[in-house]
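Visitor: predicted coordinates and the sequence they were generated for:
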Amino acid sequence: MQIQSSYGDEQAGKLYLVPTPIGNLEDMTIRAKKVLQQADYIAAEDTRTSGIMLDRLGIHNKMVAFHKFNSKEKAPELIKLMREGAVIAEISDAGMPVISDPGFILVQECIKNDIPVVPLPGPSAFATALIASGFDAQPFTYYGFLPRKSSQQKPYFEQMKQAMATSIFYEAPHRLVKTLETAAAVFGPDRQIVCARELTKIHEEFVRGRIQEVLDHFQEVAPRGEFVVLVAPATEAVQALSWDDLVKLVQELTEKGVSKKDAIKQVAKENKVSKNELYDRYHQK
């Protein structure tokens, strides 16, 4: 067991996790700005992007690049600095550090080395989209960025199809239509979704509707900006077995002496499918 106290010796090294605005610079908190001004180093996912933002905020502390391509090599260097007393503030390109960036590696190393980790609250694109989506916010599942290939996305969409929770993922504009096509193939045309883009910026937009409607929209209007995609929860348990599997269950019951009528009724009830639909499919065999 480990107990961490973040507010002990002010001279000791520590790691601050500092959220940055996802669009509107006015969303930077007073505390976040103060921590960045006082930190010895700012570990940034993209020093160019973050440099522009920090310059606008009047913050010119030394930056260190810390991203997915150098995180394993860079983490020991940052740990050494903090063990020597340095205060490091980690920031993402936008939003919360660690979420969809390699910050968790540095957090894990700090915990291993008994270096305090101090999280600051702040903006997050998926949480911002969730509260305005119109979907139930409890529970929800956040997937980050999905794999790019359709074949690799399908298992995720199968999970979302069954989920009794709002499902959330990020997508780039040039992949949005293809991803929605794959999702529609799994969910069917009627599952409700929301695509939110350019959150907190002047072109902020929420596109809500049935998945086929939203797909049709973006096939006509080219997607622009980074997207948060939210999928409505399943309203009830979704059929887990194929129709062929359900027909086999009916056949197994009839072979045990159960009448066809009772077998169809039982299988339909247990799997929450239409009795009439199962009857038709059984007699097509």
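Guide: Right, received. Where do you want to start? Numbering: from 1, shown residues only.

Visitor: contacts and neighbour counts: CA atoms only from here.
Guide: Fine.

Visitor: kindly check the end-to-end length of stretch 214-234 for me.
Guide: Start and end residues of stretch 214-234 are separated by 18 Å (CA to CA, to the nearest Å).

Visitor: which residues of the stretch 151-285 of the chain fall in strands?
Guide: With DSSP state E, counting those that start in this stretch as the criterion, the stretch 151-285 of the chain has strands at 166-171, 192-197, 205-210, 227-231.

Visitor: which strands and helices sit next to the shortest one?
Guide: Packing contacts for strand 227-231, counted by 3 or more CA pairs under 8 Å, 6 or more residues apart in numbering; DSSP states H and E, involve helix 125-133, strand 166-171, strand 192-197.

Visitor: contacts for stretch 132-139?
Guide: Contact with stretch 132-139 is made by 130-131, 164-166, 194, 206, 208, 230, 232-233, as judged by CA atoms under 8 Å, 6 or more residues apart in numbering.

Visitor: so which residues of the stretch 101-250 of the chain form helices?
Guide: For the stretch 101-250 of the chain, the helices defined by DSSP state H, counting those that start in this stretch cover 103-112, 125-133, 150-162, 176-187, 211-220, 243-255.

Visitor: make a markdown table out of those and add mean neighbour count and distance to Glu84.
Guide: Formatted as a markdown table, the helices of the stretch 101-250 of the chain follow (neighbours: other CA atoms under 10 Å; distance: least, CA to CA, whole Å):
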| stretch | mean neighbour count | distance to Glu84 |
| --- | --- | --- |
| helix 103-112 | 17 | 13 |
| helix 125-133 | 18 | 35 |
| helix 150-162 | 16 | 44 |
| helix 176-187 | 19 | 46 |
| helix 211-220 | 17 | 52 |
| helix 243-255 | 16 | 63 |
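
Visitor: next up, a structure to set beside the first:
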Amino acid sequence: MAAKKGTLYLIPTTLGESKPDWVIPAGVLATSRRLKHFIAENERSARRYLKAIGTEHPLDDLQFYILDKRSKAIDVPRLIAPLLQGVDMGLISEAGLPAIADPGGLAVAACHQNKIKVVPGTGPSSIVLGLIASGFNGQEFSFHGYLPMNKKDRLHKLRILENEVRKTGATQIFMETPFRNESLFEDMMNHCSPGTEICVATDITLQTEVITTHTVDEWIKHPPKIDKRPCMFLMGVSC
């Protein structure tokens, strides 16, 4: 008889300094509190989050297995070893939902390959929250993650996204590291058509949250305050 395997729980976290019980359901928090083994991108921030929600175990008893941008598929068997031995684990994100714009998908794929149950937890996603608050097409959309750092390549990508909106009406979603927000915004203002609609979603779920949709022409007249603040950018057509 095959040994019983553990379950991988996908543990959402807050998008910033908001209270966990404001944005994460009680059942998900309860599951997160009882687990002792976690796959995490950063142990320090994972410990901080688990301390904030009140884990049932002493912090020193928690076990962390690091899966970050430097990890490769060859590293994953070691990470999921407790699951194969019947131990439940949590895959914890740096912000929001795991496996979206973070390396957690490697662990999830390995679980499916090894017939390990995967349970996603409900929590905040800046991608989805930005989309539903934008007024853009929520039926067809694409998420592109971070645009290229090279300016020439970034401008080329922006032209592709703008053309895709015109051709299909599908919403295009992308992001940037906070300290490069202003540079990306300036590129859109200088190179996108005046009538192109852009939504800037800043500090999603925080008390300082601002989500606004304008045309490029309107944004030039009323630029947002986005320097070093987490943002999601959307390009689309208002419904």
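Guide: Happy to help now that I have it. Given the structure is predicted, the values throughout are model-derived calculations rather than measurements.

Visitor: quick one: which of the contacts of stretch 132-139 of structure 1 is nearest Thr254 of structure 1?
Guide: Closest approach to Thr254 of structure 1 among these (CA to CA): Met164, at 33.2 Å.

Visitor: is there a neighbour count for that closest one? I'd like the number.
Guide: Other residues lying near Met164 of structure 1 total 19 when counted by other CA atoms under 10 Å.

Visitor: ok, it touching Val231?
Guide: No: assessed by CA atoms under 8 Å, Met164 of structure 1 is found out of contact with Val231, at 10.6 Å.

Visitor: one step back: could I get the helices of the stretch 101-250 of structure 1 in JSON lines, plus columns for distance to Tyr16 of structure 1?
Guide: Listed next are the helices of the stretch 101-250 of structure 1 as JSON lines, based on distance: least, CA to CA, whole Å:
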{"stretch": "helix 103-112", "distance to Tyr16 of structure 1": "10"}
{"stretch": "helix 125-133", "distance to Tyr16 of structure 1": "20"}
{"stretch": "helix 150-162", "distance to Tyr16 of structure 1": "33"}
{"stretch": "helix 176-187", "distance to Tyr16 of structure 1": "34"}
{"stretch": "helix 211-220", "distance to Tyr16 of structure 1": "39"}
{"stretch": "helix 243-255", "distance to Tyr16 of structure 1": "53"}
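
Visitor: of the ones you listed, which is nearest Leu78 of structure 1?
Guide: For Leu78 of structure 1, the closest of the helices of the stretch 101-250 of structure 1 is helix 103-112, at 8.2 Å, according to CA to CA.

Visitor: check contacts around the aligned partner of Ile168 of structure 1 in structure 2.
Guide: Taking TM-score structural alignment, the alignment pairs Ile168 of structure 1 with Ile173 from structure 2. Shown in contact with Ile173 of structure 2 (CA under 8 Å, 6+ apart): 127, 131, 141-145, 232-235.

Visitor: do Phe38 of structure 2 as well
Guide: 62-65, 89-92.

Visitor: rewinding a little: now render the contacts of stretch 132-139 of structure 1 as a markdown table, adding distance to Glu220 of structure 1.
Guide: Converted to a markdown table, the contacts of stretch 132-139 of structure 1 look like this (distance: CA to CA, whole Å):
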| residue | distance to Glu220 of structure 1 |
| --- | --- |
| Leu130 | 25 |
| Ile131 | 27 |
| Met164 | 31 |
| Ala165 | 30 |
| Thr166 | 27 |
| Val194 | 17 |
| Phe206 | 16 |
| Arg208 | 15 |
| Leu230 | 20 |
| Ala232 | 23 |
| Pro233 | 27 |
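
Visitor: PyMOL command for the buried members of these?
Guide: The PyMOL command for the buried members of the contacts of stretch 132-139 of structure 1 (criterion: 16 or more other CA atoms under 10 Å) is given here:
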select buried, resi 130+164+165+166+194+206+208+230+232+233
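
Visitor: how about the contacts of stretch 132-139 of structure 1, which pair is most distant?
Guide: Farthest-apart pair in the contacts of stretch 132-139 of structure 1 is Met164 and Phe206; separation 22.4 Å (CA to CA).

Visitor: roughly how far apart are Leu17 of structure 1 and Ile202 of structure 1?
Guide: As judged by CA to CA, Leu17 of structure 1 and Ile202 of structure 1 stand 27 Å apart.

Visitor: cool, and Asp9 of structure 1?
Guide: Using CA to CA, we find Asp9 of structure 1 at a distance of 43 Å from Ile202 of structure 1.

Visitor: if we can go back for a sec, between the contacts of stretch 132-139 of structure 1, which is nearest Ile30 of structure 1?
Guide: Proximity of these to Ile30 of structure 1, judged by CA to CA, is greatest for Ile131, which lies at 23.4 Å.

Visitor: residue contacts, the aligned partner of that closest one in structure 2?
Guide: Alignment note (TM-score structural alignment): Ile131 of structure 1 maps to Ile132 of structure 2. Contact partners of Ile132 of structure 2, counting by CA under 8 Å, 6+ apart, are Gly138.

Visitor: so what touches stretch 211-225 of structure 2?
Guide: Contacts of stretch 211-225 of structure 2 with the rest of the structure, by CA under 8 Å, 6+ apart, involve 130, 133-135, 188-189, 192-202, 204.

Visitor: touching stretch 64-76 of structure 2 from outside, list them.
Guide: With CA under 8 Å, 6+ apart as the test, stretch 64-76 of structure 2 has contacts from 37-43, 79, 102-104, 106-107, 110.

Visitor: Leu180 of structure 1 corresponds to which position in structure 2?
Guide: Here Leu180 of structure 1 is matched to Phe185 in structure 2, going by TM-score structural alignment.

Visitor: what's the spacing between its match and Ser238 of structure 2?
Guide: From Phe185 of structure 2 to Ser238 of structure 2 the distance is 19 Å (CA to CA).
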